[in-house]
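1. Provide a 3D model corresponding to the input given below.
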Amino acid sequence: MQKGMRRFLLLLCVTFTKTCHERFQRFSRELAKGCSSS
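-> Below you'll find the predicted structure:
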């Protein structure tokens, strides 16, 4: 039970990190585009 819970939390953490990373990359790209155009 405990081992399964740990695996679930780890998977959740990895998914969360990936989503945040992708969102951050997209945000920084838009930011760079805005800075270069002005």
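
2. every contact and neighbour count from this point should use C-alpha atoms.
-> Will do.

3. how many neighbours does Ser37 have?
-> Close neighbours of Ser37, defined as other CA atoms under 10 Å, add up to 6.

4. second input sequence below; structure requested for side-by-side comparison:
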Amino acid sequence: GGEGGVRRVLDLLADEFRDALGLAGCPDAAAARELRTVRRDG
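-> Alright, predicted model coming up:
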């Protein structure tokens, strides 16, 4: 709990973010700026 728990949660979130970037084909966060999204209405 406490500070250690917060650090653990932040580490887990950072790991998940890196995994998501990898699945999107981005080697790092800077490359994510080049991603394009498509909006589908309806």
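
5. what's the TM-score here?
-> Here the superposed chains carry a TM-score of 0.61, computed using TM-score structural alignment, normalised by the length of structure 1; 26 aligned residues with a CA RMSD of 1.4 Å.

6. any idea how far Lys3 of structure 1 lies from Thr17 of structure 1?
-> 21 Å (CA to CA, to the nearest Å).

7. of these two, give the one with the bigger neighbour count.
-> Between Lys3 of structure 1 and Thr17, counting by other CA under 10 Å, Thr17 is the more crowded of the two (12 against 8).

8. helix or strand: which one has that one?
-> helix 2-37 (DSSP states H and E).

9. list the buried ones in that helix?
-> For helix 2-37 of structure 1, a neighbour-count test (16 or more other CA atoms under 10 Å) marks nothing as buried.

10. which other helices and strands contact it?
-> Applying 3 or more CA pairs under 8 Å, 6 or more residues apart in numbering; DSSP states H and E, we find helix 2-37 of structure 1 packed against no helix or strand.

11. noted, bye for now.
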